[in-house]
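[1] missing the sequence, but the structure's below:
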């Protein structure tokens, strides 16, 4: 097994970088995080000083042949151009959700990556966490029998989030594409490919008023969706429902956020935006669910584990788990629901992805060292 550290840089020094960088720097020996870059030079310098990195200009990043992997944390609207430039420069790329805003752009990037024999991966990587991996173990083991249906939902109050940060206004920042993609990714990682979808996507009352003191009374216009409801038909016959609504209340904790129904029982799972969370199972003949004991690693904040797992995959010549095909499939599901709402017909999902092996069990609360956690993602 080739464990040579991969020299890595981060592109984008916004708020999410402060979540990614501690994980990338401190928790995985496979990654040697050397630099950070941002179109805003001051942001790059601040981040570099905070984390002990080299501040780089975009030109320096693209020209530095020693940088093998770039973790792209720019906004979704910038992913097409930035991912394209990085791939053309010969860099492997792992980007924060989503691959791009448009399907045709994502497909172009996938072809480019294949042509240049480069890896392209994307968040969300929370499906590698202990909660979703435990849920998959329950389903794969047959504990709840043959799965027949599933359900995922999330509610948020985006008037609150928009008022605080200005996020959630532009295309790609809505409740489905920015947040619901976690739920879709969790479901397909457990149940496999979707063959067709139907549903509706809308922007209800797009005009709003900022709630922060600095902009109090000023109005904004939301360009992204704030509600989506859909039905998924999986290739294995499972039927699923989705409901994503950012016009309602921000409920925390959200339990259950994902439900999977089987012939012998029901699985309940918490918010897949998190790596950890209770997984409950209600078996036939019982009246109360039990909490499934978890034996997988990554039971705390590990944002960026997908990039580390991709680095291990590159070094050892295998396909990474948070791969471009899976990310594209999740994107196409969301786009398909939106298109179905316009056409008033079912929308066939053209893409497929290979359902990757689950992570090995037995790494939770045994040894919390970096090397022990590395083992759990280095194995097939």
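    In hand now; what should we look at? Computed from a predicted model, the values in this text were never measured in an experiment.

[2] going by C-alpha atoms from here, please, whenever you check contacts or count neighbours.
    OK.

[3] residue contacts, residue 249?
    155, 156, 157 (CA atoms under 8 Å, 6 or more residues apart in numbering).

[4] tabulate those residues (TSV), appending secondary structure, distance to residue 380 and neighbour count.
    Output for the contacts of residue 249, formatted as TSV (DSSP: H, G, I helix; E, B strand; the rest coil; distance: CA to CA, whole Å; neighbours: other CA atoms under 10 Å):
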residue	secondary structure	distance to residue 380	neighbour count
155	strand	36	22
156	coil	37	19
157	strand	40	16
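
[5] from these, which is closest to residue 144?
    Checking the contacts of residue 249 against residue 144 by CA to CA gives residue 155 as the nearest, at 27.1 Å.

[6] for stretch 195-210, how far is the first residue from the last?
    This stretch, stretch 195-210, spans 40 Å end to end (CA to CA, to the nearest Å).

[7] list the buried ones in that stretch?
    Applying a neighbour-count criterion of 16 or more other CA atoms under 10 Å, one finds 195, 196, 197, 198, 199, 200, 201, 203, 210 buried in stretch 195-210.

[8] one more structure, for comparison:
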């Protein structure tokens, strides 16, 4: 794979992209911009990249076909995504795409008007674990899927030593942004992308969300830190999804089919094991096999990245897919429709509160084409 990217924002998550970039030969970084000159200088010195302290010159100097990674604070995503698209650049945005559905729809329309790609993280949907589960579903390993339980619970984060968490280049974990943006907007996409890629559009969301730990880090009221959602797909099983920074750590997904259960325990690990436990009758009891079978795809799949902190994910799979789509002249798997629908479903869960009830989705998205090595 070949191509050029540029980075807008070089805070905590930017280091994870650069670690992943080292596993992706052929992709180069044209330039980096951040509004904090000290942070920009430190990041670029660490990774030996070219810094551009002026946003206008950064935008004007980007080469044609460059993918700009918007890695800024969530509150700035809409404004900067809009500026990037208006300047004629393809955009890959860290989650969320925008903080309001109307903003996300405006970005979607602008990308279509300009003929530009607009994609949203996370890109673990392109990773081996998600693709292995997708292949198992298409192959009918567990029979017809009837229900799915998925958890994105991170433990009691407010009691963790998060002020000691720093990236490789020294950027602190942005706890204020994390708490004010909320774990649902930050993390729901790790399984929503998988689900939407397999089954397409979510038809209706029935959810509740709330802040059960007020005054985190002395910030006062913040975003919900617990959400529980039931998702009704147009062509897929009913799914329960939980997000929290309260419940004990669990990032598992279980798919309950007619023949047994598919499961994966680590959404943040591209190489996480995918297993199938067949259901059978033993001595008048219905049981799941205590020795589940591991499912594997033919190797090689994609470049892997060693674990750093809580994750073992290749953050560059998304930008690489965009560059490949450009080079091959085909639609990108991480399409604007995919990004918009992901944003609408995530916002519906985040903003549900106690009284939202059933929310009918207004956007649509087709299932994703599997990666070539997962067909």
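    Looks like it came in fine. What you see is a predicted model; the values in this text were computed from it and never measured.

[9] superposed, what's their TM-score?
    Aligned and superposed, the two chains score 0.86 in TM-score terms (TM-score structural alignment, normalised by the length of the second structure); 346 aligned residues with a CA RMSD of 2.2 Å.

[10] thinking again about what came up before, nearest to residue 285 of the first structure, of the contacts of residue 249 of the first structure?
    The closest of the contacts of residue 249 of the first structure, once distances to residue 285 of the first structure are taken by CA to CA, is residue 155, at 31.7 Å.

[11] from what I see, that closest one and residue 255 are in contact.
    No. Contact criterion CA atoms under 8 Å: residue 155 of the first structure and residue 255 do not qualify, at 11.4 Å.

[12] follow-up on the earlier one: how about the buried residues of stretch 195-210 of the first structure in TSV, adding secondary structure and distance to residue 165 of the first structure?
    Output for these, formatted as TSV (DSSP: H, G, I helix; E, B strand; the rest coil; distance: CA to CA, whole Å):
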residue	secondary structure	distance to residue 165 of the first structure
195	strand	37
196	strand	35
197	strand	33
198	strand	32
199	strand	30
200	strand	27
201	strand	24
203	coil	19
210	coil	10
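
[13] trace residue 42 of the second structure over to the first structure, please.
    Here residue 42 of the second structure is matched to residue 46 in the first structure, going by TM-score structural alignment.

[14] ok but its match is inside a helix, no?
    Yes. Judged by DSSP: H, G, I helix; E, B strand; the rest coil, residue 46 of the first structure forms part of a helix.

[15] now do the contacts for it.
    No contacts exist for residue 46 of the first structure under CA under 8 Å, 6+ apart.

[16] alignment lookup: residue 72 of the second structure to the first structure.
    Aligned partner of residue 72 of the second structure by TM-score structural alignment: residue 74.

[17] what about the helices in the second structure?
    Secondary structure of the second structure by DSSP state H: the helices cover 12-21, 37-47, 55-60, 77-86, 101-114, 128-139, 175-181, 183-187, 189-199, 317-328, 336-350.

[18] contacts only, for the residue nearest the centre of the first structure.
    For the first structure, residue 124 is the residue whose C-alpha lies nearest the centre (CA atoms, centre = their mean; 1.0 Å). Residue 124 of the first structure sits next to 96, 97, 181, 182, 185, 306, 322 when contact means CA under 8 Å, 6+ apart.

[19] what do we get in the second structure for it?
    So residue 124 of the first structure corresponds to residue 122, using TM-score structural alignment.

[20] do you know how far its match is from residue 316 of the second structure?
    10 Å.

[21] who touches both of those two?
    Joint contacts of residue 122 of the second structure and residue 316 (CA under 8 Å, 6+ apart) do not exist.

[22] how about residue 153 of the second structure, nearest residue that isn't a chain neighbour?
    Spatial nearest neighbour of residue 153 of the second structure, excluding adjacent residues (CA to CA, 6 or more residues apart in numbering): residue 244 at 4.7 Å.

[23] ok, the aligned residue in the first structure for that neighbour - how many residues close by?
    Residue correspondence to the first structure (TM-score structural alignment): residue 244 of the second structure is matched to residue 245. Neighbours of residue 245 of the first structure under the rule other CA atoms under 10 Å: 24.

[24] any idea how far residue 245 of the first structure is from residue 177 of the first structure?
    Going from residue 245 of the first structure to residue 177 of the first structure by CA to CA gives 12 Å.

[25] do residue 150 of the first structure as well
    20 Å.

[26] same question for residue 27 of the first structure.
    From residue 27 of the first structure across to residue 177 of the first structure, the span is 28 Å (CA to CA).

[27] looking at these two, which is more packed in?
    Comparing residue 27 of the first structure with residue 177 by neighbour count (other CA under 10 Å), the higher total belongs to residue 177, at 25 against 19.

[28] what does the more buried one align to in the second structure?
    Matched by TM-score structural alignment, residue 177 of the first structure corresponds to residue 185 in the second structure.

[29] wait, isn't that match in contact with residue 346?
    Yes. Residue 185 of the second structure is within contact range of residue 346, at 6.2 Å (criterion: CA under 8 Å).

[30] between these two, which contacts overlap?
    By CA under 8 Å, 6+ apart, no residue touches both residue 185 of the second structure and residue 346.
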